[in-house]
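In: structure of the sequence below:
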Amino acid sequence: MPHSSGFGSEFIKDVLRRGDKAIATARNVDRLKDLADLSAATLQLDVTSPMSELQAEMDEAVKIYGRIDELGDDLLKQFQTNVFGAINVVSALMPHWRERKSGFLVVNSSYQSQWGLLPLTGACFASKAALDPLLGYIKTLTLNAGHFRTDVTAPEKLDTFLPVPSKNYQHLKDGLVDLAKQLHRNQPGDTRKAVELTVDMVRGEGKAKGRQIPARTWLGIDAYREVKAKCEEDLRILEEWKDAIEATDVSVNGSC
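Out: Predicted structure coming up:
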């Protein structure tokens, strides 16, 4: 039940291409016409709605096909959507999953939420990082994607994505806006290929056939390179400070 743009749209297309059924959701269902034309069912959904409304929407969604297999001030807004919204949707679906005794959740996060924080993006990336431990008790695949060709860097999205707490931070926003303009439509990642791999991992097919599926994965060469470099840096620091780190333990032989 992905949402309406970027990865969400590609998930719907890939699921339909494989012969499965899909429900596309958005706050404004008019944005879903292209997916409806591909035979996706559509449903109005605001993940920040009260739980009673979400459960009513989930009941309506289940009625469409009889079942659902789930693939997906500023700080509060980000957590309402990315954390509490996701948890609310999962909570509304849990009775259905318990009844079926199965369910697989795919969480669309970002490698930058833990490995590459940028100025003014703290609320967004913190909310994405918060989902990992909170959803860990469900069969979950967390996607930590690099830069993919979605509309997140579109000029009209930047005011929402990059709030400025005061004029003292305007220069930071200006720098990120320039970076976003350079990235827009030049990102290295292909959303269709990323979605194809993700669905393969959920179903144990294609590139994932015969492999142990991890709880999280990274998507895109930029994510691979930056996370690998950060891990190597952390390993170097651990070795460099090993004696000092170990010296903080309670002594096993009783000495101070």
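In: when you work out contacts or count neighbours from here on, use the C-alpha atoms and nothing else.
Out: Will do.
In: and the most centrally placed residue in the chain, how far from Ala24?
Out: Within the chain, one residue has its C-alpha closest to the average C-alpha position: by C-alpha atoms, centre = their mean, that is Asn108, at 1.7 Å. Per C-alpha to C-alpha, to the nearest Å, Asn108 is found 16 Å from Ala24.
In: how about Lys193?
Out: Distance of Lys193 to Ala24, computed by C-alpha to C-alpha: 19 Å.
In: who's more crowded, these two?
Out: More crowded of Lys193 and Ala24, by other C-alpha atoms under 10 Å: Ala24, with 27 against 13.
In: wait, that one sits on Pro2?
Out: Yes. Here Ala24 reaches Pro2: they are 5.8 Å apart, a contact under C-alpha atoms under 8 Å.
In: overlap in contacts, those two.
Out: Counting by C-alpha atoms under 8 Å, 6 or more residues apart in numbering, the contacts common to Ala24 and Pro2 are Ser9, Ile12.
In: ignoring the adjacent residues along the chain, who's closest to the residue nearest to the centre of the chain?
Out: Leaving aside its chain neighbours, Asn108 sits nearest to Leu143 (5.0 Å; criterion: C-alpha to C-alpha, 6 or more residues apart in numbering).
In: that neighbour touches Leu105, doesn't it?
Out: No. In this structure, Leu143 is not within contact of Leu105 by C-alpha under 8 Å, at 10.7 Å.
In: this one as well, want them side by side:
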Amino acid sequence: MDTKKVWLVTGASKGLGLTLVKKLLDNGYKVAATSRNIESLKNAVNYSGSDFLPLQVDLINEQSIEKAIANSIEKFKKIDVVVNNAGYGQAGTLEELSDAEARENFDVNVFGALNVIRKVMPHFREQNSGHIFNIASVAGFIGNFPSFGVYCATKFAVVGLTEALSAEAKPFNITATVVYPGYFRTNFLDEGSLMLPKKPIDIYTEARAIEELHTSQIRGNQTGDPEKAADVLIELTKQENLPLHLFLGSDAYLYANQKMETIESEMTAHKTLATSTDY
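Out: Predicted structure coming up:
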């Protein structure tokens, strides 16, 4: 009897999503995978077996998502694990980015994941099981660097909705994990995956320096191995108790601990004044 889980992975034509899909197929899992361009997805995965279902999906179109989930269930009879991986980076200070640039980043990074959750939950509730990985970023926990405010805000939103989802879905034996990757050696910082502001303001020199740092020095030298990240996600689904929060990578742990130390210090320093507000 085949007891291996069926996975649905969004944003699977490149980056961590592509690495995960390949790893799953190599290990005998059944995988439905989505991309905006199905030919790019097929070429990237390069797998012709029956365990792979490539799907062309527009994540901001609910009907497109609903059809993809129905097709996945029709082929594999169920879905056990969803990985909301699709997303892109948007650089630019809050003043520089247009309303359209900011909203588009939220549409893909937040509402895309929310649309998938909304459409897969009836299936998960019916089978009384399921797990959802929402791929955020360590930038969903820390936001104190110039030029990535909107991107950080999208990932903070993913964290918040995942925490709520975990509580809402618990009565139905459904679990959720928000993943906070640090820097992994994928194409996330390449042109097309990291968008720069269309109308930069020259005076924001620190923001430009941060962007240059990411595109010329960090890109290609990231600490994290996406193969090992995929291994972690697969291994977690074999465990009985999955975490709600998963910081992924040594750098993610470093940044998160720095943030927690700062919060603890500030709370302690201002506790007397800040708690003087009770009746």
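In: name the element the residue nearest to the centre of structure 1 belongs to?
Out: Asn108 of structure 1 is part of strand 105-110 when elements are defined by DSSP states H and E.
In: okay, and that strand goes to which residues in structure 2?
Out: When strand 105-110 of structure 1 is aligned against structure 2 using TM-score structural alignment, it corresponds to residues 132-137.
In: map the residue nearest to Asn108 of structure 1 onto structure 2.
Out: Using TM-score structural alignment, Leu143 of structure 1 sits opposite Val179 in structure 2.
In: helix, strand or coil for its match?
Out: Under the three-state scheme (DSSP: H, G, I helix; E, B strand; the rest coil), Val179 of structure 2 adopts strand.
In: for burial, what's the neighbour tally of it?
Out: For Val179 of structure 2, the tally of surrounding residues (other C-alpha under 10 Å) stands at 24.
In: go on, Pro133 of structure 1?
Out: 8.
In: host element of the alignment partner in structure 2 of it?
Out: When structure 2 is aligned by TM-score structural alignment, the residue opposite Pro133 of structure 1 is Gly160. Secondary structure assignment for Gly160 of structure 2, by DSSP H and E: helix 149-169.
In: check Val31 of structure 2 too.
Out: With DSSP H and E as criterion, Val31 of structure 2 is part of strand 30-35.
In: same for that strand, what does it pack against?
Out: The criterion is 3 or more C-alpha pairs under 8 Å, 6 or more residues apart in numbering; DSSP states H and E, and the helices and strands that strand 30-35 of structure 2 contacts are strand 6-9, helix 15-26, strand 52-56.
In: now the last one and strand 30-35, what's the angle there?
Out: Regarding strand 52-56 of structure 2 and strand 30-35, their directions subtend 20 degrees when assessed with axes from the mean of the first three to the mean of the last three C-alpha atoms, to 10 degrees.
In: what does Gly175 of structure 1 align to in structure 2?
Out: In structure 2, the residue equivalent to Gly175 of structure 1 is Ala209, according to TM-score structural alignment.
In: same thing with Ala244 of structure 1?
Out: So, by TM-score structural alignment, Ala244 of structure 1 is matched to Leu273.
In: where exactly do the strands run in the stretch 151-256 of structure 1?
Out: Using DSSP state E, counting those that start in this stretch, the strands assigned to the stretch 151-256 of structure 1 run over residues 216-219.
In: do you have the helices of structure 2 handy? List them.
Out: In structure 2, helices defined by DSSP state H lie at 15-26, 38-45, 62-76, 99-106, 112-127, 149-169, 205-212, 226-236, 250-269, 271-274, listed in chain order.
In: how close does the last one sit to structure 1?
Out: In the superposition with structure 1, the aligned residues lie an average of 2.1 Å away from helix 271-274 of structure 2, counting by mean C-alpha distance after the TM-score superposition for structure 1.
In: now swap in the fifth one and tell me
Out: For helix 112-127 of structure 2, the mean distance to aligned residues of structure 1 following superposition is 1.5 Å (mean C-alpha distance after the TM-score superposition for structure 1).
In: that helix to helix 149-169, inter-axis angle?
Out: What separates the directions of helix 112-127 of structure 2 and helix 149-169 is an angle of 10 degrees, with the same axes, to 10 degrees.
In: so helix 112-127 of structure 2 versus helix 62-76, what angle?
Out: Our comparison of helix 112-127 of structure 2 with helix 62-76, counting by the same axes, to 10 degrees, yields an angle of 40 degrees.
In: what is helix 112-127 of structure 2 packed up against?
Out: Judged by 3+ C-alpha pairs under 8 Å, 6+ apart, the packing partners of helix 112-127 of structure 2 are helix 62-76.
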